[in-house]
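K.L.:
can't give you the sequence, but here's the structure:
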């Protein structure tokens, strides 16, 4: 399947930090899409070149664009913003370098994003070591047809929309742990309720060595939540809907309490990461 017309191409932004072991899998998931009008903007945030790694894996495609933050460990938001500047197509979609799109994702979401400004899908959380499922964001009977800001703030699994370029707010680099939450709230503030596809087309991989496995992840999350509250009390992240800003502040209070419970469970050895903690039913 092609793009079906102009203005329906997708710039997939991949922030890459120490991702040489996983980048080929992420890119192969794009090569497997039946929607072929995409480019992958791969942004190095570790001072290394990802082109030779992909070529060694047999991947050399003209749709691959390479960029760099020029720094080491600038953070995913900074890398995504570099990718956004380099992106050339009408739609934007983030993809973490250790995750993957399942087949059919772009053909399902792109037409919806073109019409409605953005589109989300269900998310499958998978243990990276053996590919076993941990949980799904929504069961088939739970997924709403439309996602708005209030509904999104009740979720606890990262979500990765396809967004029309004119509605992309960029990523806030001062909240680098929960930047995806801020990004999605800002998208939904701009677009209003948008379609949610109940099929879990995005595979969120839980991998040892990732930020959610780190011993200080609970502390980093707490710092992020404090910074987000400060921003909401100040410039409000530019969120125009006052009720949504208020809901966001309330949601952070809930997330902080859940994070404290997770931190205790992690330090007690009951879980290895936040998604395993949620799968225990303690969150």
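P.N.:
Yep, it's here. These numbers come from a predicted model, not from an experiment. Residues are numbered from 1 along each chain as shown.
K.L.:
please make it C-alpha for all contacts and neighbour counts, starting now.
P.N.:
Fine.
K.L.:
quick one: the helices in the stretch 51-200 of the chain?
P.N.:
76-86, 105-116, 149-152, 179-191 (DSSP state H, counting those that start in this stretch).
K.L.:
from residue 77, how far out is residue 71?
P.N.:
In this view, residue 71 and residue 77 are 13 Å apart by CA to CA, to the nearest Å.
K.L.:
the more surrounded of the two?
P.N.:
Using other CA atoms under 10 Å, the more surrounded residue of residue 71 and residue 77 is residue 77, with 22 against 13.
K.L.:
wait, that one touches residue 182, no?
P.N.:
No: using CA atoms under 8 Å, residue 77 is not in contact with residue 182, being 10.7 Å away.
K.L.:
what sits in contact with each of the two?
P.N.:
171-172 (CA atoms under 8 Å, 6 or more residues apart in numbering).
K.L.:
quick one: residues contacting the most centrally placed residue in the chain.
P.N.:
Centroid check for the chain by CA atoms, centre = their mean gives residue 160 as the closest residue, at 4.0 Å. Counting by CA under 8 Å, 6+ apart, residue 160 touches 93-95, 120-121, 180, 202.
K.L.:
now do residue 168
P.N.:
92, 187.
K.L.:
max-length strand in the chain?
P.N.:
Ranked by residue count and defined by DSSP state E, the top strand of the chain is strand 194-206.
K.L.:
that strand - contacts with which helices or strands?
P.N.:
strand 100-101, helix 105-116, strand 118-127, strand 146-147 (3 or more CA pairs under 8 Å, 6 or more residues apart in numbering; DSSP states H and E).
K.L.:
including distance to residue 59, could these go into CSV?
P.N.:
Shown next, in CSV, are these (distance: least, CA to CA, whole Å):
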stretch, distance to residue 59
strand 100-101, 16
helix 105-116, 20
strand 118-127, 24
strand 146-147, 36
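K.L.:
could you pull out the strands for this structure?
P.N.:
For the chain, the strands defined by DSSP E cover 10-16, 38-44, 64-68, 91-94, 100-101, 118-127, 133-136, 146-147, 162-164, 194-206.
K.L.:
in addition, the following structure is provided for comparison:
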């Protein structure tokens, strides 16, 4: 199976070489890596200077600076030649067997997700997300209670799930894609192993200044969309109510997160949210093991 991996690149000079190398080191080597440049940096030269020069690398450009991750990804999608799409951010990495495991799952399922190994910006392990239990089909209603954050580990068959990224979302763009995808399929097939390494960068959209306020605003927007039937989900009302429930729990956790960080500066939002979900829903319904 041929897979197109899409990588948006913005201010990625210090991380992209490691991210690209993690793709080139895949056991499954039948792929292209489409790098969508959104900052006018000469990434072909930067990578070549790092000793990376591979015919599987394809470069495209948004033609501007900072048009946003959604637009950069869409430009990459439009350049990609494969039916099957995976995403790799320019500061994250694939585990060596990720594409192989995903390719096998895509033969049967049009939407595939994997567990995450979440690390800080120096590569120290923080936690796993979505790595509990067996590989399984996650209905849309249950999806976020397993993958409680960071939805960038997705792969899809774009003939059966013809989605692009929502340019109106400044963050949570991967969750926005998943909501659109759930309009075509009942859920995702989830590989419950840490096949995707997600790095929390100090100044990234997910952990930089005022990140909590951005997240609250977009979570409220997604909640309003779900409540107004903006997303005609394949799973109907059950799917809608499950996703609404998660966003409501997540927004409630956001209200207390800053105060909790004052007492525990090393706290990350995923740990804070999970602890609340365990209390509210019981251990069997929380995501992280």
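P.N.:
In hand now; what should we look at? Nothing here was measured: the structure is a model prediction, and the numbers come from that model.
K.L.:
can you pull the TM-score for these?
P.N.:
After superposition, the two chains reach a TM-score of 0.87 (TM-score structural alignment, normalised by the length of structure 1), with 273 aligned residues with a CA RMSD of 2.2 Å.
K.L.:
circling back to that earlier point, ok, the residue nearest to the centre of structure 1 to residue 149 of structure 1 distance?
P.N.:
In terms of CA to CA, residue 160 of structure 1 sits 14 Å off from residue 149 of structure 1.
K.L.:
how many other residues sit next to the aligned partner of residue 42 of structure 1 in structure 2?
P.N.:
Residue correspondence, TM-score structural alignment: residue 42 of structure 1 in this structure matches residue 35 in structure 2. Other residues within reach of residue 35 of structure 2, judged by other CA under 10 Å, total 30.
K.L.:
was I right to think residue 35 of structure 2 contacts residue 47?
P.N.:
No: assessed by CA under 8 Å, residue 35 of structure 2 is found out of contact with residue 47, at 11.3 Å.
K.L.:
quick one, what contacts the aligned residue in structure 2 for residue 248 of structure 1?
P.N.:
In structure 2, residue 248 of structure 1 lines up with residue 243, judged by TM-score structural alignment. Residue 243 of structure 2 sits next to 140-142, 144, 226 when contact means CA under 8 Å, 6+ apart.
K.L.:
likewise for residue 149 of structure 2?
P.N.:
Residues in contact with residue 149 of structure 2, defined by CA under 8 Å, 6+ apart, are 129, 270.
K.L.:
that one maps to what in structure 1?
P.N.:
Aligned by TM-score structural alignment, residue 149 of structure 2 pairs with residue 157 of structure 1.
K.L.:
same question for residue 201 of structure 2.
P.N.:
That one, residue 201 of structure 2, aligns with residue 207 by TM-score structural alignment.
K.L.:
tell me which residues touch residue 53 of structure 1, please.
P.N.:
Contact partners of residue 53 of structure 1, counting by CA under 8 Å, 6+ apart, are 20, 24.
K.L.:
with residue 65 of structure 1 as the reference, measure out to it.
P.N.:
Counting by CA to CA - residue 53 of structure 1 and residue 65 of structure 1 are separated by 14 Å.
K.L.:
same question, residue 72 of structure 1
P.N.:
With CA to CA as the criterion, residue 72 of structure 1 and residue 65 of structure 1 are 19 Å apart.
K.L.:
mind checking which of the two has more residues around it?
P.N.:
residue 65 (18 against 14).
K.L.:
trace the more buried one over to structure 2, please.
P.N.:
By TM-score structural alignment, residue 65 of structure 1 lines up with residue 58 in structure 2.
K.L.:
which residues sit in contact with its match?
P.N.:
Per CA under 8 Å, 6+ apart, neighbours of residue 58 of structure 2: 32-35.
K.L.:
just the buried residues of these.
P.N.:
Burial by neighbour count, 16 or more other CA atoms under 10 Å: within the contacts of residue 58 of structure 2 this picks out 32-35.
K.L.:
what angle separates the longest helix seen in structure 2 from strand 187-200?
P.N.:
Assignment by DSSP state H gives helix 236-263 as the longest helix of structure 2. Relative orientation of helix 236-263 of structure 2 versus strand 187-200 (axes from the mean of the first three to the mean of the last three CA atoms, to 10 degrees): 20 degrees.
K.L.:
specify the angle between helix 236-263 of structure 2 and helix 173-181 in degrees.
P.N.:
170 degrees.
K.L.:
correct me if wrong: residue 159 of structure 2 contacts residue 106.
P.N.:
No: with contact defined as CA under 8 Å, residue 159 of structure 2 and residue 106 do not form a contacting pair (11.9 Å).
K.L.:
more neighbours: the two, which one.
P.N.:
residue 106 (19 against 10).
K.L.:
trace the more buried one over to structure 1, please.
P.N.:
Using TM-score structural alignment, residue 106 of structure 2 pairs with residue 113 in structure 1.
K.L.:
list the contacts for that match?
P.N.:
91, 119, 162-164.
K.L.:
need these in JSON lines with distance to residue 81 of structure 1 and neighbour count, can you?
P.N.:
As requested, the contacts of residue 113 of structure 1 are exported to JSON lines (distance: CA to CA, whole Å; neighbours: other CA atoms under 10 Å):
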{"residue": "91", "distance to residue 81 of structure 1": "14", "neighbour count": "25"}
{"residue": "119", "distance to residue 81 of structure 1": "20", "neighbour count": "28"}
{"residue": "162", "distance to residue 81 of structure 1": "16", "neighbour count": "26"}
{"residue": "163", "distance to residue 81 of structure 1": "14", "neighbour count": "29"}
{"residue": "164", "distance to residue 81 of structure 1": "15", "neighbour count": "26"}
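K.L.:
now, the most widely separated pair of the residues you listed?
P.N.:
Farthest pair in these (CA to CA) is 91 and 119. Separation: 10.7 Å.
K.L.:
wait, which of the strands of structure 1 is closest to residue 25 of structure 1?
P.N.:
strand 100-101 (6.9 Å).
K.L.:
could you tell me where the closest one falls in structure 2?
P.N.:
Counting by TM-score structural alignment, strand 100-101 of structure 1 corresponds to 93-94 in structure 2.
K.L.:
give the contact list for residue 155 of structure 1.
P.N.:
Counted by CA under 8 Å, 6+ apart, residue 155 of structure 1 has contacts residue 137.
K.L.:
repeat that with 10 Å
P.N.:
Taking CA atoms under 10 Å, 6 or more residues apart in numbering, we find residue 155 of structure 1 in contact with 137-138, 181, 251, 255.
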